[in-house]
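Trainee: A structural model of the following input is requested.
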Amino acid sequence: MANALDLFRALGDPTRLRILALLRSMELAVGELAQVLGQSQPRVSRHVKILCDAGVAERRKEGSWVFVALAEGARIDALIDAIDAWPLGTLARNVEADAALLAAVRADRAAAAAQWFQDHAGEWDAIRSLHVPEAEVEAMMARLFGNGSLGRLVDIGTGTGRMLERFGPLAESSIGIDRSSEMLRLARAKLSERGLAAAELRQADFLALPVEDGAADTAILHHVLHFAQAPEAVIAEAARVLRANGRLMIVDFAPHAREELRTRDAHARLGFSDEQVIGWFDEAGLMPTRTETLEGGELTVKIWLARKAAGPVLEVEAA
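Mentor: Next up, the predicted model:
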């Protein structure tokens, strides 16, 4: 752990204070920081190294990208409080401008992903088959859900509606949410063909679900989280709509190095570790109950199941 002198030296630079301000909003790739700051990537990398060496930030390599996040802990909280207590002077204008540029970067990324979905909507089900057969994944999901009713089911990022098709009949009511109108058109056609036209379909972003607080019993994120720029925010939004003891199931990939999925298929993240997902569960007030690993094929599939905390701690289900 760095000492106080290292920490204050690390913060004694305007660019590093700007990086700190950006990291308070979300985890960012070094290239994205360089784009917002208008500096070369090697120069930004040097600033990031100094912040990480001082314990202010943390780096995580993912394929050819390096993501940077604000460190956690009481010392960092105290540091942020101290910075907020002091005026930034002329630097405040830079921080405000950086925030606006960051919003533009995020908008560009979201637009690129939306365009990809629009262009590849008809191939979506095939793209989901880079791993063990989907039937095996769905069978494991069904075992984890058990035999009871799923209550009000929310399928976040419903795509062509496969999760509604598979689990909608086990729910009292179901809603599929997707930001792509083309995806929803395909889902509507498929569900109608299967006699499941009662399922509600809504166009919305997974960071702004059109569902009231605590209104859902079950939420599913099936091969959706790797498209998220801020996965922790997506999980927090899913937790918001769950009632007490409601369940969230995430199906996604374990960490991998298939860089072409980022460049060709708009994946923002190359899989997730148990540590990452469970940490995000904790931040969102969710308690992990089961984790399953399905190996085979080109990618390893992970299933994480959690319940929304309520009252006394629930007993964790055996794996």
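Trainee: hey, let's count contacts and neighbours off CA atoms from now on
Mentor: Noted.
Trainee: contacting residues for residue 157?
Mentor: For residue 157, the contact set (CA atoms under 8 Å, 6 or more residues apart in numbering) comprises 176, 177, 178, 179, 206, 221, 222, 224.
Trainee: next secondary structure after the longest helix belonging to the chain?
Mentor: In the chain, taking DSSP state H as the definition, the longest helix is helix 91-120. As assigned by DSSP states H and E, the chain's next helix or strand after helix 91-120 is helix 124-127.
Trainee: what's next to that following helix, contact-wise?
Mentor: With contact meaning CA under 8 Å, 6+ apart, helix 124-127 is reached by 159, 160.
Trainee: so how far is that helix from its chain's centroid?
Mentor: Relative to its chain's centre, helix 124-127 lies at 20 Å (CA atoms, centre = their mean, to the nearest Å).
Trainee: and for stretch 172-181?
Mentor: 18 Å.
Trainee: quick check: residue 155 touching residue 163?
Mentor: Yes: under the criterion of CA atoms under 8 Å, residue 155 makes contact with residue 163 at 6.8 Å.
Trainee: which neighbours do those two share?
Mentor: Common neighbours of residue 155 and residue 163 (CA under 8 Å, 6+ apart) are residue 222.
Trainee: neighbour-wise, which of the two wins?
Mentor: Set residue 155 next to residue 163 and count neighbours by other CA atoms under 10 Å: residue 155 wins out with 25 against 20.
Trainee: got the contact list for that one?
Mentor: By CA under 8 Å, 6+ apart, the contact list for residue 155 reads 163, 164, 174, 175, 176, 177, 219, 220, 221, 222.
Trainee: tell me, how many neighbours does the last one end up with?
Mentor: Which is residue 222. 20.
Trainee: once you drop chain neighbours, what's closest to it?
Mentor: Closest residue to residue 222 apart from its sequence neighbours, by CA to CA, 6 or more residues apart in numbering: residue 251 at 4.7 Å.
Trainee: could you pull out the strands in the protein for me?
Mentor: Remark: strands of the chain, listed N- to C-terminal, are 28-29, 57-62, 65-70, 152-156, 173-178, 200-203, 216-222, 242-253, 286-294, 301-308; assignment by DSSP state E.
Trainee: buried deepest among these, which one?
Mentor: Compared across the strands of the chain, strand 152-156 shows the largest average neighbour count, a mean of 26 (mean count of other CA atoms under 10 Å).
Trainee: alongside the first, I'd like the structure of this one:
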Amino acid sequence: MHAALDIFRALGDPTRLRIIHLLRAMELAVGEIAQVVGQSQPRVSRHVRILAEAGLVERRKEGNWVFLRLGKGGDVAPFLSLFDRLAPSASEALWQTADLARLTAVRADRGRAAESYFAEHAEEWDAIRSLHVAEVDVEAAMTALLGVEPIGHLLDIGTGTGRMIELFGQGARQVTALDRSPDMLRLARAKLPEGAGDKYALLLGDFAAVPLESGSVDTVVLHQVLHYAQAPELVIAEAARVAALNGRVLIADFAPHEREELRLRDQHARLGFSNDQMESWFAGAGLLMERVETLPGQELTVQLWLGRRKQAPILRQVERMSA
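Mentor: You can find the predicted model right below:
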């Protein structure tokens, strides 16, 4: 009874209800929530503390930022399920829609900052990455993880300068490279082999909304891309969606670190990922974690996570409607 009363008290405030609805959309930083709801960060932090004490919200510190997600406790799930069962009133529907629109604007601002950085540093990007960790070691580990199993249709999400399609494209049946920067795609095209024909498709698009059909890809690669994502779990869910049954998703990125300058200078949205965090996101996307490998570096550690889809691919709502 005590837990139930704490939860009801925590939910008995309009701002805290707005925070819950926002966190149902994606994991967010406290500052992002403050920007969306139009309140000061200290005031939002007080609301977050009440929600966290009731178990409705979990906090995760990352450098100078605090990220929030919905609580996973067994006592909390039944209360959160009420949001699916109760139809909002007209006024509630209005502020929910307005908050989600402002959230989209916040994410767009951050996306534009990252795109501006990419445009300014496109030709230097391979060199910048090599400062973090020896790329030859990362590439060798990725090649070993994928092994001799056929690559099939390869999707390189966030292809950048095209190094991954250069590395794995020859052994693939078909290659799709996705990036949201035209400058990056221009550089990636320069690395395509002569006579490539229609084997290679380079697409301009967002890694949180991959323009491919569900279950259409055999191997998905995300190489040093996920730390730019505002909602990494959504990117992983998209990678899993397009993966065929028994298809593989390979992610190479940083382990958790405290190099705050990478966020400020290089537009990193996340300062690395833990194995527990990644395993949770894989499981939520229907991926079975097969292998994890750690490549320590002098300053930053690179982690490799290899997952496999073991259930039928999830269809987008639009695909269900057109099926």
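Trainee: and the TM-score between these chains?
Mentor: The TM-score (TM-score structural alignment, normalised by the length of structure 1) is 0.92; 310 aligned residues with a CA RMSD of 1.9 Å.
Trainee: about what we covered before: nearest approach to residue 103 of structure 1 belongs to which of the strands of structure 1?
Mentor: Counting by CA to CA, residue 103 of structure 1 lies closest to strand 28-29 out of the strands of structure 1; the figure is 12.2 Å.
Trainee: re the thing from before, the residue nearest to residue 222 of structure 1 -> structure 2?
Mentor: Under the alignment (TM-score structural alignment), residue 251 of structure 1 pairs with residue 252 of structure 2.
Trainee: and that match, how far is that from residue 272 of structure 2?
Mentor: Noted for residue 252 of structure 2: a distance of 10 Å to residue 272 of structure 2, by CA to CA, to the nearest Å.
Trainee: contacting residues around residue 7 of structure 1?
Mentor: 51, 54, 55, 56.
Trainee: apologies, that question was intended for residue 6 of structure 2.
Mentor: Here residue 6 of structure 2 is in contact with residue 54 (CA under 8 Å, 6+ apart).
Trainee: residue in structure 1 matching it?
Mentor: Taking TM-score structural alignment, residue 6 of structure 2 has residue 6 as its aligned residue in structure 1.
Trainee: again, but for residue 309 of structure 2
Mentor: In structure 1, residue 309 of structure 2 lands on residue 308 (TM-score structural alignment).
Trainee: what's the neighbour count on residue 113 of structure 1?
Mentor: With other CA under 10 Å as criterion, residue 113 of structure 1 counts 19.
Trainee: my guess is it meets residue 263, correct?
Mentor: No: counting by CA under 8 Å, residue 113 of structure 1 does not reach residue 263; the two are 10.8 Å apart.
Trainee: residue nearest the centroid of structure 2?
Mentor: Centroid-nearest residue in structure 2, with CA atoms, centre = their mean: residue 232, separated by 1.6 Å.
Trainee: quick one: residues contacting the nearest residue to that residue once chain neighbours are set aside.
Mentor: Spatially, and ignoring its direct neighbours in sequence, residue 232 of structure 2 is nearest to residue 226 (6.1 Å; CA to CA, 6+ apart). Residue 226 of structure 2 makes contacts with 232, 235, 253, as judged by CA under 8 Å, 6+ apart.
Trainee: gap between the nearest residue to the last one once chain neighbours are set aside and residue 44 of structure 2?
Mentor: If I follow you right, that is residue 253 of structure 2. Among residues not flanking residue 253 of structure 2 along the chain, residue 224 sits closest, at 4.8 Å (CA to CA, 6+ apart). Distance of residue 224 of structure 2 to residue 44 of structure 2, given as CA to CA: 32 Å.
Trainee: structure 2: which residue goes with residue 59 of structure 1?
Mentor: If you follow residue 59 of structure 1 across to structure 2 using TM-score structural alignment, you land on residue 59.
Trainee: how about that match, what does it touch?
Mentor: Taking CA under 8 Å, 6+ apart, we find residue 59 of structure 2 in contact with 52, 66, 67, 68, 69.
Trainee: out of those residues, which are shared with structure 1?
Mentor: Counting by both residues aligned by TM-score structural alignment, their matches' CA atoms under 8 Å, the members of these that carry over to structure 1 are 52, 66, 67, 68, 69.
Trainee: wait, doesn't the fourth one sit right on residue 24?
Mentor: No: the pair residue 68 of structure 2 and residue 24 fails to qualify as a contact (CA under 8 Å) at a distance of 10.5 Å.
Trainee: picking that back up, so which of the contacts of residue 7 of structure 1 are in helices?
Mentor: Reading helices off the contacts of residue 7 of structure 1 with DSSP H, I get residue 51.
Trainee: of the contacts of residue 7 of structure 1, which is the nearest to residue 2 of structure 1?
Mentor: Nearest to residue 2 of structure 1 among the contacts of residue 7 of structure 1: residue 54, at 5.0 Å, using CA to CA.
Trainee: wait, that closest one touches residue 10, no?
Mentor: Yes: the pair residue 54 of structure 1 and residue 10 passes the contact test of CA under 8 Å, sitting 6.4 Å apart.
Trainee: mean shift between the longest helix of structure 1 and structure 2?
Mentor: Overlaying structure 2 shows helix 91-120 of structure 1 at a mean distance of 1.7 Å from the equivalent residues (mean CA distance after the TM-score superposition for structure 1).
Trainee: now for that helix, which elements pack on it?
Mentor: Counting contacts by 3 or more CA pairs under 8 Å, 6 or more residues apart in numbering; DSSP states H and E, helix 91-120 of structure 1 is packed against helix 14-23, helix 30-37, helix 181-193.
Trainee: gap between the two ends of stretch 174-188 of structure 1?
Mentor: The separation between the terminal residues of stretch 174-188 of structure 1, taken as CA to CA, is 13 Å.
Trainee: re the thing from before, the contacts of residue 155 of structure 1: which two are farthest apart?
Mentor: Top of the distance list for those (CA to CA): 174 and 222, 15.0 Å.
Trainee: thinking again about what came up before, which one among the contacts of residue 157 of structure 1 gets closest to residue 76 of structure 1?
Mentor: Distance to residue 76 of structure 1, by CA to CA, is smallest for residue 206 among these, at 29.3 Å.
Trainee: about what we covered before: need the counterpart of the residue nearest to the centre of structure 2 in structure 1.
Mentor: So residue 232 of structure 2 corresponds to residue 231, using TM-score structural alignment.
Trainee: quick one: that match and residue 249 of structure 1, what's the gap?
Mentor: Going from residue 231 of structure 1 to residue 249 of structure 1 by CA to CA gives 14 Å.
Trainee: most neighbours, which of the contacts of residue 7 of structure 1?
Mentor: Using other CA under 10 Å as the neighbour criterion, residue 51 leads the contacts of residue 7 of structure 1 with 26 neighbours.
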